[in-house]
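1. 3D, please:
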Amino acid sequence: MHEHRFAIGQSVRMPNRLGTLKTDDLLFTVTGKMPARDRSPQYRIRSEEERHERVVTEDMLEAIAQQLEMADAAEQLFAPKKITLPNTN
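-> Below you'll find the model as predicted:
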């Protein structure tokens, strides 16, 4: 039996590819874990943009937490810092 790689509540993305044309990835939250299908764990996932849940196998998903952490680090590195000057009055 294969272990589930993603946790309930974790943000994941499902790469959206149509043939050789890559379109925007779809973002989801894991809402439940299900038994494996064809030796790949299954998940219930939901998008903020959809009213229904989907059932997908683990090989269809990618974690996005690392990408978000990298974006936060870049924002902190390049964000303008607010400088407070002393009041001279």
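2. could you use CA atoms for every contact and neighbour count after this?
-> OK.
3. check which helices and strands the host helix or strand of Arg54 is in contact with.
-> In this structure, Arg54 is located in strand 53-57 according to DSSP states H and E. Contact analysis of strand 53-57 by 3 or more C-alpha pairs under 8 Å, 6 or more residues apart in numbering; DSSP states H and E lists strand 40-46 as its packing neighbours.
4. how about the helices in the protein?
-> 65-78 (DSSP state H).
5. spatially central residue in it, please.
-> Against the mean C-alpha coordinate of the chain, by C-alpha atoms, centre = their mean, the closest residue is Val12 at 2.9 Å.
6. following up with a second sequence; could you model it the same way so I can compare the two?
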Amino acid sequence: MSSHRFTVGQMVRLVTTKGLSPAAAVTYTIEAPMPAYRNSPQYRLWNPELRQGRVALERDLEPVGSA
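-> I've put the predicted structure just below:
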């Protein structure tokens, strides 16, 4: 079983926006880890500016700058 790489409250960016509406957010905050799907961890995400949530696989996310 895979462990989750991101933590609650961490900012992440979608690696690709292919297939998403142009109005879809690109950056999100991790709200909660979810059970793995096909052996890939997934997360519940939230963008407060657009009041938009979604679920994404870990492989589709990258951290937003930590420097």
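7. any idea what the TM-score comes out to?
-> Scored by TM-score structural alignment, normalised by the length of the second structure, the superposition of the two chains gives a TM-score of 0.78; 62 aligned residues with a C-alpha RMSD of 1.9 Å.
8. quick one: distance of the strand holding Arg54 of the first structure to the chain centre.
-> Taking C-alpha atoms, centre = their mean, to the nearest Å, one finds strand 53-57 of the first structure lying 14 Å from the centre of the chain it belongs to.
9. now do it against strand 40-46, angle only.
-> For strand 53-57 of the first structure against strand 40-46, the angle by axes from the mean of the first three to the mean of the last three C-alpha atoms, to 10 degrees is 160 degrees.
10. strand 53-57 of the first structure corresponds to what range in the second structure?
-> The counterpart of strand 53-57 of the first structure in the second structure, counting by TM-score structural alignment, spans residues 53-57.
11. what's in contact with that stretch?
-> Outside stretch 53-57 of the second structure, the residues that touch it by C-alpha atoms under 8 Å, 6 or more residues apart in numbering are Tyr37, Ser40, Pro41, Gln42, Tyr43, Arg44, Leu45, Trp46, Asn47.
12. quick one: contacts for Pro35 of the first structure?
-> Pro41, Gln42.
13. ok, now Leu14 of the second structure?
-> Counted by C-alpha under 8 Å, 6+ apart, Leu14 of the second structure has contacts Val26, Thr27, Asp60, Leu61, Glu62.
14. and if you look at Arg59 of the second structure?
-> For Arg59 of the second structure, the contacting residues are Ser40, by C-alpha under 8 Å, 6+ apart.
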